[in-house]
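> based on what follows, work out the 3D shape:
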Amino acid sequence: MSKLFSSLLIALALTACKQTQVGKDLASQNTASQNTAIVYNALEDFPDLTSGGAPYYKDTNNQALGIDARVHEYRRLYARATRTFDGVSGHYNIEITAMTEEDGEPTYRLLINNKVVSTYRATYIGKGHAQDLKPETFTWQHVSLRKGDILGIESIPNTNGEIPEHGGTAWARGRWQQLKLTPSAQASNARPVFNFEHDLLLSQFDFQPDADDLHAVAALGSLLDDPSMRNLNVLAVAGTVGIQGGKYRTPNSLMNLAFGEENVNWLDAKKDWQAAVELVEKRVAKVLERGGVVWVQEAGQSDFSQDWIKALIKAGVAESVIKQQVVIVQHSGWNEQKTSPAALAYVKAKADYRAIGDGNKLKRKYIRKDRRGDVTPKYVAEGVKWLKAATSASNNKKLSRQLWQHAQQLVAESGFNAANSVIPQGGIDFSDMVEVWWILQLENKANSAHAFWQRYVTDVEVDKIAPPKGRLAVVIDGNSPDPDDIGATPVMFGLLSKAGLNERLVHLSHSCDLDPFKNKGRQQIDTPGELRRQAVLHELSGQGIELFGPFKNLRNYYNCRTDQQAATQDLVDAINASSASDPLWIIEAGEPDLIGYALQAANPAVRKHVNVISHHPANDNTGDFFTWQQILDFGVTEHQIGDQNVGLQTPISHWDWAKHHPAAGITYIWHWLDYAERDGMVDFQTNKFDCSDAGMVYWWITGANNGGNNHATAEDMKDMLTL
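The predicted structure is shown next:
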């Protein structure tokens, strides 16, 4: 054992005598009674009112915090109030008392440790309503809180444009009066939130037999180099193998590059298992003593975790503390199978064990059968473009470039050539990193290999404007219960315009749910609502064509409910013009019936030159007159690109940049996303902006079936819309 390693163990061992009492104290704290509600007064109990983009002021007349919307620059900024949570760790229902205002409907955001965990928008009341400046409550359910967490509320001014004032309109000031925290009576599997000040990320890699851990380490090192992660407390361990056989891929030089000094920032369990166990036990105990949580990225088997948990208990740390404050995250069923059965059972019993979705598989929110746990991204991608962009001399992320160059070198030197891996063919597999994605709640920031790559690995653009040959037809519904097409259609116009592809659009129709009252979903649309939707879709289509046009090959735009024959004939004409050199690509952003009628009436000889793009069975399987199989039986080419809601149904805040943008087309997009969120016909779009159907257009623009990005995010939309 090295002198450095020995000295570290000796120094850390000096704290061991404290651990038995620490364990008892923490256990007592975490099993304390949670029957009493906690009330935090906005005016008195939040010491920090200035850490947001705008400051809060104390509106003593209304006993509330508010934002001075007379200051124009504050109108587009969130104010923030924070305090330390001093209650007992547990799960709480958090009730905010806001104030309804006739001038507008502000958005409120709940933050824990400076991370937005949920949002709420105030109810519309309108001019002269008796509820103006009256309390309104909203409850965020089953929120996990630990003593010492930073609890925060943000709000932003809003105007509904209905009340004239000083040459403009009056603005609601985002007022709120208090938070009431009530222990949740319902059993909850809600996860805590990573605390950068107190918590530890413990990343454990096996490196046997696959080379994917080499890619995972390069990815983690790239993430750690991002400015937002500089304060992350990390300890990495190599060689945490289980009962599997196969070749060990020696990672030491890569570990040094990614994490720093061996035996300080990372440990070699392959070389000295017991010494690594002892040092991990000491580091973990110190974190638990401070009330922190240890989050284990189990990028291998759990035999090693079993051993250091046993060491913790032997040192006197209470088992209840370990159960509440050690979170082991595992994405792989194979890793579980290669853990000794006794070790797996032990860590599941002693720690907070979280099985999440497999990072090797595509994430689809609507597939629930045999789900391991929370759905995750797929951090595996074929093709050489990824490593080419990462290792390019043009990549200004220097450390990331070096990490991926070295990872490539180690893969080559190890002779890894598994047939079931994308790595030997030049692809990327950092699937173990979905555990870090879950732990740090990266969510839409990195919800695909593509999104992770562009945010953390390289500033060399991976997406290219490279559409396939041919023309584009867009068929949307919007008159079904889900209002998402109201937000998606304007984004589609903007994408085509910015990509210089307006002349490719040859058909646009909306309200393609030909019998919207047959909808089998839990939430239905009524007759007045459906008529309103038709009018809204026609209005925004005309506006979009005007703002982003000209679309010189678009004959007209059609309401399928009022002009089905003309809409069908226009699509028939587009189909009949198709050939091998000029195929037609149909965006199926709604029920398939209009497409079915058009294919049925079209020239059978040209149907083979038609491509139909879909992203969700909610469209494919809801036709009233054609099944999806009947559509395919016409001989078209099907492209299922995966659920675009994953990256494009986002919190409202992801589009804050567009709300007051100087370009009229961008504010038009924000307006209709906002309208769709407030539509009120369904509850699953509340506090979300959804342009998911536009993901099909983005995929087509960036290459379609020749490398198009089928994991687009709101950030990707922003990048293209602001070209």
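> C-alpha from now on. contacts and neighbour counts both.
Fine.
> show me where the stretch 1-150 of the chain has its strands.
38-41, 57-59, 64-66, 79-84, 90-100, 107-112, 115-121, 134-145, 150-156 (DSSP state E, counting those that start in this stretch).
> let's compare: structure for the following, please.
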Amino acid sequence: MPIKKSAIWFALGFVLSACATPVPSSEDAAVSADTDTCASAEMIGRFNPQKDLFLAQFDIKTDTDDLHSAAAVATMLAHPRFACVSYAAVSGTYGMQGGAYVDPETLFENAFGDNWVDAHNRKVAAASELAARAGPVLANGGHVWIMEGGQSDVSAETLRQILAASAAAEMASRFHVVQHSDWNEQVTTPEDLAFVQQTADYIKIADGNVVGNGTPGFQTSDVTAWAALLAAEGVGAVWQQTKDLALRHNGSGRTAEDIAIGGYNNQAIGAGGLDFSDASEMAYIFGYESLADVDAFVETFVR
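Take a look at the predicted model:
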């Protein structure tokens, strides 16, 4: 289970959590080298690993593409270039939409360890945890980058809490919300969408389901890429788990169980293909927006 005591994350240690932390003297030299590396890490696209925070947020209601997107995010974070990226994943960041929520607890534990927050049915509490992580980053001059793989209800609550605890309203300009989906906007609670659009740095990019629109097209009915993903070192088991979970919960309506689940029928996933379109937002944040499609993703982060 993810830790849910927000006070823990006020510590500076979280901000540098992706880098090494002090250990006994026999390993001090190696740890110091790792820490120094993170302290001088170069920009990755728009993200500064020295002081920024990445939040990968997923509604997981009611389209199972979020499950594929979580595996894609874990794959990018496992790449050596991302070794010093401070991050947290967030599940259950949904807005007004109906349909079933798919519980990703085991998947998220395997993909992100303890480094995730559960917002399902606990928006305000989850936002408090995120504010405890993001507030010190902003106070120290860093930026918070949100991959909005869902609606902006939780982002809005997080930013409200940050601003309520600080007199520095300018921090909101370094709270970046990246959204690729018109539908996600349509089912965000209107006052929350208006708040993030007017207060944060709200960045709308082209639809990540489509190839050739300036944003990676991370959706395909083609099954070819699965072989490489399932064999990927370190994350192959995560891809297997996300594949099984998404197929089980994809709302095809073909069986009584599907109908009871009430999920959206993602045709690409139903055909055995892939849909991690939300990860197009992560690609934008980290400077990989020129990737064309799923095959380009595999070539860059897996092979």
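> thinking again about what came up before, out of the strands of the stretch 1-150 of structure 1, deepest packed?
Using mean count of other CA atoms under 10 Å, the stretch among those with the largest mean neighbour count is strand 64-66, at a mean of 25.
> quick one: what's aligned to residue 226 of structure 1 in structure 2?
Correspondence of residue 226 of structure 1 to structure 2, assessed by TM-score structural alignment: residue 79.
> separation between its match and residue 301 of structure 2?
6 Å (CA to CA, to the nearest Å).
> when those two are compared, which one has more neighbours?
residue 301 (17 against 13; other CA atoms under 10 Å).
> counterpart of the more buried one in structure 1?
Per TM-score structural alignment, residue 301 of structure 2 is aligned with residue 456.
> hang on, its match in a strand?
No. Applying DSSP: H, G, I helix; E, B strand; the rest coil, one finds residue 456 of structure 1 to be helix, outside a strand.
> thought it was touching residue 222?
Yes. Counting by CA atoms under 8 Å, residue 456 of structure 1 touches residue 222, with 5.8 Å between them.
> just give the nearest non-adjacent residue to residue 289 of structure 1, would you?
The shortest distance from residue 289 of structure 1 to any non-neighbouring residue, by CA to CA, 6 or more residues apart in numbering, is to residue 22 (6.1 Å).
> any idea how far residue 28 of structure 1 is from the one you found?
10 Å.
> quick one: which of these two has more around it?
residue 22 (22 against 14).
> can you tell me which helix in structure 1 is longest?
helix 527-548 (DSSP state H).
> structure 2: matching residues for that one?
Taking TM-score structural alignment, helix 527-548 of structure 1 hits no residues over in structure 2.
> what helices or strands is the very next helix or strand once past that helix leaning on?
Under the assignment DSSP states H and E, the closest C-terminal helix or strand after helix 527-548 of structure 1 is strand 558-559. Using 3 or more CA pairs under 8 Å, 6 or more residues apart in numbering; DSSP states H and E as the contact test, the elements touching strand 558-559 of structure 1 are strand 505-510, helix 527-548, helix 564-576.
> 7 Å - rerun?
With contacts taken as 3 or more CA pairs under 7 Å, 6 or more residues apart in numbering; DSSP states H and E, strand 558-559 of structure 1 sits against strand 505-510.
> equivalent range in structure 2 for the strand it packs on?
Residue span in structure 2 matched to strand 505-510 of structure 1, by TM-score structural alignment: none.
> just to revisit the earlier point, looking for the alignment partner of the residue nearest to residue 289 of structure 1 in structure 2.
Residue 22 of structure 1 maps onto nothing in structure 2, by TM-score structural alignment.
> surely residue 22 of structure 1 touches residue 288?
No. The criterion here is CA atoms under 7 Å, and residue 22 of structure 1 misses it with residue 288 at 8.6 Å.
> now do stretch 107-115 of structure 2: distance to the chain's middle.
12 Å (CA atoms, centre = their mean, to the nearest Å).
> sort out which residues of that stretch are buried, please.
107-108, 110-112, 115 (16 or more other CA atoms under 10 Å).
> would you mind giving those as TSV with distance to residue 219 of structure 2 and secondary structure added?
Putting these into TSV (distance: CA to CA, whole Å; DSSP: H, G, I helix; E, B strand; the rest coil) gives the following:
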residue	distance to residue 219 of structure 2	secondary structure
107	20	helix
108	21	helix
110	23	helix
111	20	helix
112	23	helix
115	26	coil
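> any idea how far residue 203 of structure 2 lies from residue 267 of structure 2?
Applying CA to CA to residue 203 of structure 2 and residue 267 of structure 2 gives a distance of 28 Å.
> these two - which one has more neighbours?
Taking neighbours as other CA under 10 Å, residue 203 of structure 2 and residue 267 compare with residue 267 leading, 17 against 14.
> for residue 41 of structure 2, see how far away the more buried one is.
For residue 267 of structure 2 relative to residue 41 of structure 2 (CA to CA), the value is 41 Å.
> likewise for residue 190 of structure 2?
With CA to CA as the criterion, residue 190 of structure 2 and residue 41 of structure 2 are 39 Å apart.
> just residue 107 of structure 2 next, same as before
29 Å.
> same check, this time on residue 285 of structure 2
Taking CA to CA, one finds residue 285 of structure 2 at 16 Å from residue 41 of structure 2.
> host element of residue 354 of structure 1?
Using DSSP H and E, residue 354 of structure 1 maps to strand 352-355.
> would you check the span in structure 2 matched by that strand?
The aligned range for strand 352-355 of structure 1 is 201-204, by TM-score structural alignment.
> how about that stretch: buried residues?
By neighbour count on 16+ other CA under 10 Å, the buried set for stretch 201-204 of structure 2 is 201-202.
> can you list the residues that contact that stretch?
173-180, 196 (CA atoms under 7 Å, 6 or more residues apart in numbering).
> using CSV, lay out the residues you listed together with distance to residue 156 of structure 2, neighbour count and secondary structure.
Output for the contacts of stretch 201-204 of structure 2, formatted as CSV (distance: CA to CA, whole Å; neighbours: other CA atoms under 10 Å; DSSP: H, G, I helix; E, B strand; the rest coil):
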residue, distance to residue 156 of structure 2, neighbour count, secondary structure
173, 13, 14, helix
174, 14, 17, helix
175, 10, 24, strand
176, 11, 23, strand
177, 10, 23, strand
178, 13, 23, strand
179, 13, 26, strand
180, 17, 24, coil
196, 6, 22, helix
